[in-house]
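Engineer: Have a look; sequence and predicted model below, questions after that.
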Amino acid sequence: MDNSVRVLSTLALKGAVARLAETYRTTSGVRINADFAPTLALLERLRGGEAADLVILTREGLDEMIGEGRVVADNSVDLARSYVGLAVRAGAAHPDIASEAGLRATLLGARAVAYSRLGASGILFARLIERLDITAEINARAVIIPSGFTAEKLVTGEADLAVQQISELKQVDGIDVVGPIPLNLQTAAVFSAGRMTASGNADAADHLLRYLASADVAPVLRTTGLEP
């Protein structure tokens, strides 16, 4: 088994993979060489020929890669489920987001809302504000980032609400996660992993895949805002 596995992963799993990497290296002797980006950006990179041993994407993104023959179909696995949430700067009052009416009023009352253009959360949020009929009002003062962590805009003071997967919000210090968008207004994102068909390190990739899907990893997923 080679001593490293190249992983391309969605940002939602960054906290979990970072926490698991040292334990995995100690127990297996294999280093996780990971790079993180939104799923849509990763799909573009993979279609452009970027090499990896293992990928972690949304279930839909992984299915696209399987359909294109880039990911092995028979050993892919669903790792975690995640919900989109809202955050405020640490110490700020937590607004009402428990109902559709409360969420709508909170969004309209915000000075600026930060959300991501490429991530699954940004796609959901764009649909949500359209459903709430507040797209023009929110986007007139939104801080829309191409990729990365939206909660960083809370720390800099550029926004007073940030929208993203809860596991991504929790990657930023100096903020408080208010909670998830009401579950009747969203569908949980499922993040899944699979080995690249062109992997030059198939045995090591399969070993890591089994580890990520194991019960030992579940507590770390929960700590970082995911549901195994």
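Structural biologist: Perfect, thanks for sending it. No experiment lies behind these values; they were computed from the predicted model shown.
Engineer: From now on I want contacts and neighbour counts done on CA atoms only, so please keep to that.
Structural biologist: Fine.
Engineer: Check which helix or strand residue 178 maps to.
Structural biologist: Secondary structure from DSSP states H and E places residue 178 in strand 175-180.
Engineer: Please name the nearest non-neighbouring residue to residue 181.
Structural biologist: residue 85 (5.2 Å; C-alpha to C-alpha, 6 or more residues apart in numbering).
Engineer: Check the spacing between that neighbour and residue 115 real quick.
Structural biologist: Residue 85 is 11 Å from residue 115, where distance means C-alpha to C-alpha, to the nearest Å.
Engineer: which neighbours do the two share?
Structural biologist: Common neighbours of residue 85 and residue 115, using C-alpha atoms under 8 Å, 6 or more residues apart in numbering, are 163-164.
Engineer: another one to put next to it:
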Amino acid sequence: MLQHILVRRSAPILAACMLLAAGAAHAADIRVVSSGGFSQAYKNLAPAYERASGDHLLSEWGPSMGTTRNAIPARLARGEPIDVVIMVGDALDKLMQEGRLVAGSKVILANSPIACAVRRGAAKPDISTTEGLRSAFLQANKVAYSDSASGEYIEKQLMKRLHISEQMQGKAAKIPATPVGEIIAHGEADFGCQQRSELLPVEGIDIVGLLPPEVQLMTQFSAALVPGGKEPEAGRALLRFLAAPANAGVIGATGLEPASAPMPITH
């Protein structure tokens, strides 16, 4: 049992050592911007990568879409110095088609289900069925959802499928930049939904459960290189590390479902 635990805990370090055995000619400062859905997995993996590679990760955070200043598309449009982005796969594909990411550099890292939460200690509605989910939305005084992939789905598709679009006007709010869990924890909403991986790290909330399978949306998280990045080779090494199968356990522990067959890096 102890041996199994030691092997599991050392997996990220072993993965880094194998992937970076050739080593970089010099220590690199790699500028990374990650969206919230993968941020906890990235934070958990980053120290092992830095120890094994000698590189330094300069990390910032921003949504995959939307109009806030920190949104990844806005950062790229301003020409911020970025080597690697980690974001929702569909949004990444769009940026790559526009030539704002390096063609062929995409790696698929994980898939993320949407979950819902209430303030810690509050009654938990049963959302295991679509009717239960519909009731939870309608009975809440204030509902919060994000301005990124999960929120776009909730606002434009889920509410219509639940036939509650009109009823939710005035009491359902899209939250820019701030995690939905924090809004719930502070009492600014009594029910909210976002990527499970973004809700899990938040203190002061209880996760009710996942959206029912028939209305669930799995969001892909991927990473890619940015054209003109100062450290393209180190960036490629980081992408290989993040996508390594040995790191699946670390990624899964954050509420994500690791990609079973990550796409290879192409040069």
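Structural biologist: Looks like it came in fine. Here the structure is a predicted model, which is why all the values come from computation and not from measurement.
Engineer: before we move on, back to that, for residue 85 and residue 115 of structure 1, indicate the residue with more neighbours.
Structural biologist: residue 115 (29 against 22; other C-alpha atoms under 10 Å).
Engineer: tell me the SS of the equivalent of that one over in structure 2?
Structural biologist: Under the alignment (TM-score structural alignment), residue 115 of structure 1 pairs with residue 145 in structure 2. When classified by DSSP: H, G, I helix; E, B strand; the rest coil, residue 145 of structure 2 comes out as strand.
Engineer: so the strand holding residue 178 of structure 1 matches what in structure 2?
Structural biologist: The aligned range for strand 175-180 of structure 1 is 205-210, by TM-score structural alignment.
Engineer: tell me the contacts of the residue nearest to residue 181 of structure 1?
Structural biologist: 163-166, 169, 177-181.
Engineer: Pick the one among those residues closest to residue 55 of structure 1.
Structural biologist: Among these, residue 165 lies closest to residue 55 of structure 1 (C-alpha to C-alpha), at 18.5 Å.
Engineer: Grab the nearest non-local neighbour of that closest one.
Structural biologist: In space, and not counting its chain neighbours, residue 165 of structure 1 is closest to residue 84: 4.2 Å by C-alpha to C-alpha, 6+ apart.
Engineer: From the centroid of structure 2, which residue is nearest?
Structural biologist: residue 37 (1.6 Å; C-alpha atoms, centre = their mean).
Engineer: What residue in structure 1 is paired with it?
Structural biologist: Using TM-score structural alignment, the equivalent of residue 37 of structure 2 in structure 1 is residue 12.
Engineer: just residue 99 of structure 2 next, same as before
Structural biologist: With TM-score structural alignment as the criterion, residue 99 of structure 2 lines up with residue 69 in structure 1.
Engineer: what helix or strand does that match sit in?
Structural biologist: Applying DSSP H and E, one finds residue 69 of structure 1 in no helix or strand.
Engineer: again, but for residue 43 of structure 1
Structural biologist: helix 39-47.
Engineer: Determine the set of other helices and strands touching that helix.
Structural biologist: With contacts taken as 3 or more C-alpha pairs under 8 Å, 6 or more residues apart in numbering; DSSP states H and E, helix 39-47 of structure 1 sits against strand 4-10, helix 59-67.
Engineer: is it possible to export these to TSV including distance to residue 125 of structure 1 and mean neighbour count?
Structural biologist: TSV is the format used below for the helices and strands packed on helix 39-47 of structure 1 (distance: least, C-alpha to C-alpha, whole Å; neighbours: other C-alpha atoms under 10 Å):
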stretch	distance to residue 125 of structure 1	mean neighbour count
strand 4-10	18	23
helix 59-67	18	18
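Engineer: Looking at the ones you listed, which is nearest to residue 92 of structure 1?
Structural biologist: Residue 92 of structure 1 lies closest to strand 4-10 among the helices and strands packed on helix 39-47 of structure 1, at 28.8 Å (C-alpha to C-alpha).
Engineer: Touching that closest one from outside, list them.
Structural biologist: 30-39, 42, 52-58, 201, 204-205.
Engineer: Need the buried ones from the residues you listed selected in PyMOL.
Structural biologist: Buried subset of the contacts of strand 4-10 of structure 1, written as a PyMOL selection, criterion 16 or more other C-alpha atoms under 10 Å:
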select buried, resi 30+31+32+34+36+37+38+39+42+52+53+54+55+56+57+58+201+204+205
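Engineer: how much space between residue 56 of structure 2 and residue 28 of structure 2?
Structural biologist: In terms of C-alpha to C-alpha, residue 56 of structure 2 sits 6 Å off from residue 28 of structure 2.
Engineer: now the strands for the stretch 51-200 of structure 2?
Structural biologist: 56-61, 84-88, 107-112, 114-119, 143-146, 172-175, 191-195 (DSSP state E, counting those that start in this stretch).
Engineer: Now tabulate these in a markdown table and tack on distance to residue 125 of structure 2.
Structural biologist: Below are the strands of the stretch 51-200 of structure 2 laid out as a markdown table (distance: least, C-alpha to C-alpha, whole Å):
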| stretch | distance to residue 125 of structure 2 |
| --- | --- |
| strand 56-61 | 32 |
| strand 84-88 | 29 |
| strand 107-112 | 22 |
| strand 114-119 | 9 |
| strand 143-146 | 13 |
| strand 172-175 | 17 |
| strand 191-195 | 9 |
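Engineer: ok, and what's touching the strand holding residue 178 of structure 1?
Structural biologist: 83-92, 94-95, 97, 151, 154-155, 166, 169-170.
Engineer: Any chance of a PyMOL selection covering the buried ones in these?
Structural biologist: Restricted to buried positions by 16+ other C-alpha under 10 Å, the PyMOL selection for those reads:
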select buried, resi 83+84+85+86+87+88+89+94+95+97+151+154+155+166+169+170
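Engineer: With adjacent residues omitted, what lies nearest to residue 167 of structure 1?
Structural biologist: residue 225 (4.3 Å).
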